[in-house]
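1. My questions concern the predicted model and sequence given below.
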Amino acid sequence: MSDNVAFANPSRECPGSAFNGYLMLAVLAAIIVFEVLLVTNALPGGEAGKASKLLFVGQLVFSILALVFIAIGFFMIQPNQAMVLTLFGEYRGTVRRDGLHWTWPWIAKQKVSARAHNIHSEKVKINDLRGNPIEIACNVVWRVADTAQAVFDVDDYKEFVNIQIEAGLRTVGARHPYDDMSDEDETTLRGSADVVNHELREELNDRLAVAGIHVDEAGLTHLAYAPEIAGAMLRRQQADAVIAARKKVVIGAVSMVEDALEKLSSDGIVELDDERKAAMVSNLMVVLCGDRDAQPVVNAGTLYQ
């Protein structure tokens, strides 16, 4: 973005000046009282001269114009809101102090919310690092950090945020695979939520800095394979789970068989040659690794008959 000519001279927020609104409200009340007294006590009768009538009309018109002039300049700011002031298109600062304020009527005013905004994006279909189509969505909490950039550097900063959230989500989603299909310990969208959320927040902050927007929090809320490959990927995940479970069972069985042979030999319970050891290992492995309960077979003879 730094190479973009349109963003070479970004706007910068500066404090704006405004008068105390309550003081100007008192002035407004004084003008209203003056008009009431003028109409009730100074209304000229039929015997008054032309000069008196002109003076009365002039005072009444002037007080009404003053009333309208002061009334137009009032504006109110709630907590976590800001008012951007412009004079004939020129930026004159931002007022962030909450309360009642007054400024000159020819100063244009635009209110900007500095509160936190929460956006839940639509589901976006993208390809992960390995080219698998996936569906992904996120939740973003953002706020306006620089009102001048938000108002003057982009056309519609709220629409800009929505578009950049989708673009940033696509970028981060394409950096990593959905799941780890190899033995390498790599970052995945499904297994590395903290890393992916951090990358998404940094990506969005970089993209939205031009609009004076700061992202406080960003995280994935939906992650799934696209429907056309969801069935195949589910079978692959089930196969991986079965293989992993079998691997643990076999490793445990080998350890148990080794302990049993060592215990029999050390305690002198029975002397086993290599052939008998092989037979015992085979039987124990079948019992420990089988999916069904073993059915014992009673051998009335010996191993050699």
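-> Looks like it arrived, so ask away.

2. When you work out contacts or count neighbours from here on, use the C-alpha atoms and nothing else.
-> Will do.

3. all helices for this structure, in order.
-> Listed in chain order, the helices of the chain (DSSP state H) span 21-41, 50-72, 147-152, 157-173, 193-208, 227-267, 274-289.

4. okay but G21 is in contact with F74, surely?
-> Yes - G21 lies in contact with F74 (Cα atoms under 8 Å); the separation is 6.6 Å.

5. list residues touching both of those two?
-> L100, H101, W102 (Cα atoms under 8 Å, 6 or more residues apart in numbering).

6. need the contact list for Q237.
-> Contacts of Q237 (Cα under 8 Å, 6+ apart): none.

7. An error on my part: the question was meant for G252.
-> For G252, counting by Cα under 8 Å, 6+ apart, there are no contacting residues.

8. Relative to D291, how far out is it?
-> G252 sits 15 Å away from D291, going by Cα to Cα, to the nearest Å.

9. Tell me how far stretch 215-228 lies from the chain's centre.
-> 11 Å (Cα atoms, centre = their mean, to the nearest Å).

10. ok, now which ones touch the most centrally placed residue in the chain?
-> Centroid-nearest residue in the chain, with Cα atoms, centre = their mean: V140, separated by 1.4 Å. By Cα under 8 Å, 6+ apart, the contact list for V140 reads N118, I119, H120, S121, I165, V215, D216, E217, A218, G219.

11. Mind picking the two most distant members of these?
-> Maximum pairwise distance in the contacts of V140, criterion Cα to Cα, is 15.7 Å, between S121 and D216.

12. The structure to be compared is supplied as follows:
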Amino acid sequence: MDSEKIINPPSGYVAFFFFLLSAIAAIVLFSTDNLILALILTVIDLVFILPGLAIVNPNESKVLTLFGDYVGTVKQGGFFWVNPFTAKRKISLRAFNLNGQQLKVNDKVGNPIEIAAVIVWQIKDTAKAAFAVENYLQYVNIQSEAAVRHLANSFPYDNNEDETADITLRGGTEQVSLFLEKELNERLDRAGIEVLEARISHLAYSPEIAHTMLQRQQASAIISARRLIVEGAVGMVEMALAKLSEKKIVELDEERKAAMVSNLLVVLCGDRSVNPVVNTGTLYH
């Protein structure tokens, strides 16, 4: 496969000026009955000058081929004259935005998820885009879908089932985006395409397990909160006993300490407000 070759053809304004001169001369010759010379000038205008004129808009290119051979690519915007027998194919150099469709795939641990990505890409090698693949737009769509599926299979959705995972689809946004961008660049390099940015635009559990996973996340959050509350309550009880003993406010035997610890833990760890109870007796009656 030929690599891209940039060419700078001559200005089209000069060729157009010659076209006007020859057209005027042909009209004069027709009026003076010099038909042969007039026909020659007309053929030159219609066969050699006009077909060679080409306009290249900003951020566009013209890929030129002559009888099946790649001649080169015009990337500079302007008005040019090229070989009139060359075939001219316009290829845009602007950035394209691909909003991928939602795909239903399994993550690394087998959970069905829905995922979609937004990809920004542009053509960097017009020769590859024109000749290496049949249709570079379709090629981008298919390879992007394959890359997103591979991404979903490479990482777990979160740490619920794989606590040792360093990167997850939900938590490792930057790392996942870099992985997807690298994957796409490797796949699309064959078509001369460069990926400028790739990010996940949609990520969720599939509907059939979404409710169950939500309950699991809520349960995990409750357990984590309870664990933190218990650790704090134990520390507060320990501090209370130490302060009472240090200041000698009251002397507590082991049984009274146990009762006090039990009451404090109930107050500190309970999920409802506590109603005080006044004990008019003793601990033993």
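-> Yep, that arrived. What you see is a predicted model; the values in this text were computed from it and never measured.

13. How alike are these chains, TM-score-wise?
-> Laid over one another, the chains give 0.95 as their TM-score (TM-score structural alignment, normalised by the length of the second structure), with 283 aligned residues with a Cα RMSD of 1.4 Å.

14. can you redo the contacts of V140 of the first structure as TSV with neighbour count and distance to V298 of the first structure?
-> Formatted as TSV, the contacts of V140 of the first structure follow (neighbours: other Cα atoms under 10 Å; distance: Cα to Cα, whole Å):
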residue	neighbour count	distance to V298 of the first structure
N118	13	71
I119	14	70
H120	16	67
S121	19	67
I165	28	70
V215	22	73
D216	14	71
E217	16	68
A218	25	66
G219	21	62
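
15. Filter those residues down to the ones in strands?
-> N118, I119, H120, V215, D216, E217, A218, G219 (DSSP state E).

16. surely the third one meets C138?
-> Yes - if you go by Cα under 8 Å, H120 of the first structure and C138 touch, sitting 6.0 Å apart.

17. what residue of the first structure takes the place of A54 of the second structure?
-> For A54 of the second structure, the aligned position in the first structure is occupied by F75, per TM-score structural alignment.

18. and the nearest residue in space to its match that is not next to it in sequence, what does it touch?
-> Spatial nearest neighbour of F75 of the first structure, excluding adjacent residues (Cα to Cα, 6 or more residues apart in numbering): H101 at 5.4 Å. Going by Cα under 8 Å, 6+ apart, H101 of the first structure touches A18, F19, N20, G21, Y22, F74, F75, M76, I77.

19. The last one contacts G99, doesn't it?
-> Going back to what we said before, that points to I77 of the first structure. Yes - using Cα under 8 Å, I77 of the first structure is in contact with G99, at 5.3 Å.

20. more crowded one of these two?
-> I77 (18 against 13; other Cα atoms under 10 Å).

21. Quick check: that one vs L264 of the first structure, distance?
-> From I77 of the first structure to L264 of the first structure the distance is 86 Å (Cα to Cα).

22. Repeat that for L284 of the first structure.
-> Relative to L264 of the first structure, and taking Cα to Cα, L284 of the first structure is found at 14 Å.

23. what's the spacing between G77 of the second structure and N83 of the second structure?
-> The spacing between G77 of the second structure and N83 of the second structure, counted by Cα to Cα, is 17 Å.

24. cool, F48 of the second structure as well?
-> From F48 of the second structure to N83 of the second structure the distance is 8 Å (Cα to Cα).

25. From G21 of the first structure, how far out is the match of A54 of the second structure?
-> Going from F75 of the first structure to G21 of the first structure by Cα to Cα gives 8 Å.

26. shared neighbours of the two, anything?
-> L100, H101, W102.

27. Using TSV, lay out those residues together with distance to A108 of the first structure.
-> Shown next, in TSV, are these (distance: Cα to Cα, whole Å):
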residue	distance to A108 of the first structure
L100	16
H101	14
W102	12
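
28. of all these, which comes closest to D259 of the first structure?
-> Once Cα to Cα is applied, the member of these that ends up nearest D259 of the first structure is L100, at 83.3 Å.

29. Show me what that closest one lines up with in the second structure.
-> In the second structure, L100 of the first structure lands on F79 (TM-score structural alignment).

30. Tell me the counterpart of F19 of the second structure in the first structure.
-> F19 of the second structure maps onto L28 in the first structure, by TM-score structural alignment.

31. Its match contacts I72, correct?
-> No - the criterion here is Cα under 8 Å, and L28 of the first structure misses it with I72 at 10.9 Å.

32. So those two - more neighbours on which side?
-> L28 (18 against 13).

33. check contacts around that one.
-> Counted by Cα under 8 Å, 6+ apart, L28 of the first structure has contacts L67, I70, A71.

34. okay, now the spatially closest residue to G52 of the second structure that is not a sequence neighbour: neighbour count?
-> Distances taken as Cα to Cα, 6+ apart place P84 nearest to G52 of the second structure, at 3.9 Å, with adjacent residues excluded. When neighbours are counted by other Cα under 10 Å, P84 of the second structure registers 17.
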